[in-house]
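Asks: Okay, sequence plus prediction incoming.
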Amino acid sequence: MVAIEPLPSTDIESKPSNSTTTGVDSNSSNRLNADGGVVSSSGDKATAAGYASDGYETASETEVGDDDTVSDNSDKSYAVEHEHQQQKSEEMSTVSKDPTYEDALNDDEFKQKLLAQMNEAKVEGNKLFGEELYEEALLKYDYAIQLAPEMSSSSEIRSICHNNRATCFFKLGKYEDTIKECSKALEINPTYMKSLLRRGEAHEKLENYEEAIADMKKILELDPSNYQCKRTIIRLEPLAIQKREKMKEEMLGKLKDMGDSILGKFGMSVDNFKAVKDPNTGSYSISFQR
């Protein structure tokens, strides 16, 4: 092996290497010329800056043969970068092998699949509802709800499905079930105005005017500009008052019958007691008369 010493020339500045090779082949048959140049085996003359005949440059000023010591800065950078990449690869390998990491990834993927299945069932239910197949639609909505009844990320789909079930029951004339489903939807989402409106309509169908008015007022709290609810309240309030008076009369009639059955044992009747209504408070006072 022939070692090539760097030329003691101050006239030529070594050009930076464009090659990734750290040295020339140690088996080269190049030889020193008398004037300090290098003559290749093909007879061409080379200078310290590079081979004049072919334009190639040396990798560095210090040629390396079998020596393991590399002085080139690019080699050091390569070694550092290689070590960094190897360390990063080992860290990623360690993370990927971590059971906790894998469990978290699998759990997230599982939840995403559940949400996709729930949404698919909901869409199928909507299609059946559009075809007026309400009983079949109810089953699809219920299936979607049961897929993930406790998963927090499924709360939106579950509340929608409960509301859609309420709408199906409303179409079937099952107003009690409508109210139950709306209440379930509102437990998940208390500001769900569609459920409040649907429940209010169901209450009106059952002549639960007080409850219907309460739902309309909740909607107005969320949306003060909802004039439909305002008109509904105005329409229902007289009905609510009328029902209250009717209930009072029915209650008094039942009390009278019960009182007559008890007071008759003593030769008295409820007619001996007169109820007088206070016009200011609307309350009643009882006075005894013979």
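Replies: It's in. Numbers count the residues shown, from 1 in each chain.
Asks: When you work out contacts or count neighbours from here on, use the C-alpha atoms and nothing else.
Replies: Noted.
Asks: Which of the residues in the top helix by length along the chain are classified as buried?
Replies: Using DSSP state H to assign secondary structure, the helix with the most residues in the chain is helix 227-263. Of all the residues in helix 227-263, those buried under the rule 16 or more other C-alpha atoms under 10 Å are Cys229, Lys230, Thr232, Ile233, Leu236, Ala240, Lys243, Lys256, Asp260.
Asks: Quick one: name whatever helix or strand follows it.
Replies: Sequence-wise, the next helix or strand downstream of helix 227-263 (DSSP states H and E) is strand 273-277.
Asks: got the angle between that following strand and helix 227-263?
Replies: Angle of strand 273-277 versus helix 227-263, following axes from the mean of the first three to the mean of the last three C-alpha atoms, to 10 degrees, is 160 degrees.
Asks: For strand 273-277, which helices and strands make contact with it?
Replies: The contact analysis (3 or more C-alpha pairs under 8 Å, 6 or more residues apart in numbering; DSSP states H and E) places strand 273-277 against strand 284-288.
Asks: this is the comparison structure:
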Amino acid sequence: MVVIEPAIESEETNLNPKQASSSTTTPPATSAESAKDASDGFETASEGEPETDDEESDGGAGDEQQQQQVSSCEDALNDDQLKEKALAQANDAKMEGNKLFGAGQYQEALSQYELALQVAPEMPSSVEIRSICHANQAICFLKLEKIEDAIKECTKALELNPTYMKALTRRAEAHEKLEHFEEALADTKKILELDPSNSQARRAIPRLEQLAKEKQEKLKEEMIGKLKDMGNSLLGRFGMSVDNFKAVKDPETGQYSISFQR
């Protein structure tokens, strides 16, 4: 009996004839040719990015610094987005306050302006809306006859924007209501300084000057009256009064001398 052993398949037997032919007929490339083929169309380490071995030798410091920069940029971006969102919310509250004011709901309008001030971020781009809200609160307080509060809100608005005409006008009006004529005059003069064509301010100045002068005279008379009462209470113990004393002005020197008369 003849025993025929099965043939063992080699890697070459798994190739198709074309692959086998090419694998057997193509001579191996030299080391120089392999290097040339590998480099064709690609940058070498010296032409492209720095080698990663150098970065790893720094203990990853470059990667860590880059991550910190990216994180810092992301934080700044998020912060700006939050501020923009808060600014938009503040503007919505202000607009709602304006609607309520137009409807005569002054207390409710005050709440909306206060809400806008609470959410508005303190940054240069929010100065305008914050000054407007303070000035709008002032006009609400004027309508509610809370004059001192109106003056305070106008002052806050002017601290943010010193040339805010409406705030100056409302504060002048509030000062005049409280008979603070000198303060009202100062605000009105500032208005005319900022806007020389403002005829209303121009007309108000002489009137306020006269009112301020009359108030000064009235205060002077009240002060003299108080001094007389104090003097009479002291001199009365000696059977005298301030009427026994007369002030005489020297026309040459302009000085006064006191003479006693019974």
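Replies: Okay, I see it. Because the structure is a prediction, the values reported are computed rather than measured.
Asks: hang on, the earlier thing: tell me, the longest helix of structure 1 lands on which residues of structure 2?
Replies: Counting by TM-score structural alignment, helix 227-263 of structure 1 falls onto residues 199-235 of structure 2.
Asks: Structure 2: helices as residue ranges?
Replies: 17-25, 31-39, 52-57, 61-102, 106-119, 127-143, 147-160, 165-177, 181-194, 199-235.
Asks: I'd like the ones you listed as JSON lines, with distance to Pro251 of structure 2 appended.
Replies: Compiled in JSON lines, the helices of structure 2 are given as follows (distance: least, C-alpha to C-alpha, whole Å):
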{"stretch": "helix 17-25", "distance to Pro251 of structure 2": "135"}
{"stretch": "helix 31-39", "distance to Pro251 of structure 2": "114"}
{"stretch": "helix 52-57", "distance to Pro251 of structure 2": "98"}
{"stretch": "helix 61-102", "distance to Pro251 of structure 2": "62"}
{"stretch": "helix 106-119", "distance to Pro251 of structure 2": "60"}
{"stretch": "helix 127-143", "distance to Pro251 of structure 2": "51"}
{"stretch": "helix 147-160", "distance to Pro251 of structure 2": "46"}
{"stretch": "helix 165-177", "distance to Pro251 of structure 2": "39"}
{"stretch": "helix 181-194", "distance to Pro251 of structure 2": "32"}
{"stretch": "helix 199-235", "distance to Pro251 of structure 2": "23"}
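Asks: so which of those helices comes closest to Asn244 of structure 2?
Replies: helix 199-235 (9.7 Å; C-alpha to C-alpha).
Asks: what's the angle from the closest one to helix 165-177?
Replies: Going by the same axes, to 10 degrees, helix 199-235 of structure 2 makes 30 degrees with helix 165-177.
Asks: so how far is helix 199-235 of structure 2 from its chain's centroid?
Replies: Its chain's C-alpha centre and that of helix 199-235 of structure 2 lie 42 Å apart, by C-alpha atoms, centre = their mean, to the nearest Å.
Asks: Quick check: it compared with structure 1, mean distance?
Replies: Taken against structure 1, helix 199-235 of structure 2 registers an average deviation of 1.2 Å after superposition, with mean C-alpha distance after the TM-score superposition for structure 1.
Asks: Summarise which helices and strands that helix is packed against.
Replies: helix 181-194.
Asks: one more time with 10 Å
Replies: Contact analysis of helix 199-235 of structure 2 by 3 or more C-alpha pairs under 10 Å, 6 or more residues apart in numbering; DSSP states H and E lists helix 165-177, helix 181-194 as its packing neighbours.
Asks: With Lys246 of structure 2 as the reference, name the closest of the helices of structure 2.
Replies: helix 199-235 (12.3 Å).
Asks: Next, the angle from that closest one to helix 181-194.
Replies: Using the same axes, to 10 degrees: helix 199-235 of structure 2 against helix 181-194 is 160 degrees.
Asks: ok so, going back, who wins for proximity to Ser259 of structure 2 among the helices of structure 2?
Replies: Per C-alpha to C-alpha, nearest to Ser259 of structure 2 of the helices of structure 2: helix 199-235, 15.2 Å.
Asks: Figure out which of the helices of structure 2 is closest to Asp250 of structure 2.
Replies: helix 199-235 (21.0 Å).
Asks: Let me have the helices and strands packed on helix 199-235 of structure 2 in TSV, adding distance to Asp63 of structure 2 as columns.
Replies: Output for those, formatted as TSV (distance: least, C-alpha to C-alpha, whole Å):
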stretch	distance to Asp63 of structure 2
helix 165-177	54
helix 181-194	57
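Asks: what would these look like in TSV with mean neighbour count?
Replies: Output for these, formatted as TSV (neighbours: other C-alpha atoms under 10 Å):
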stretch	mean neighbour count
helix 165-177	22
helix 181-194	20
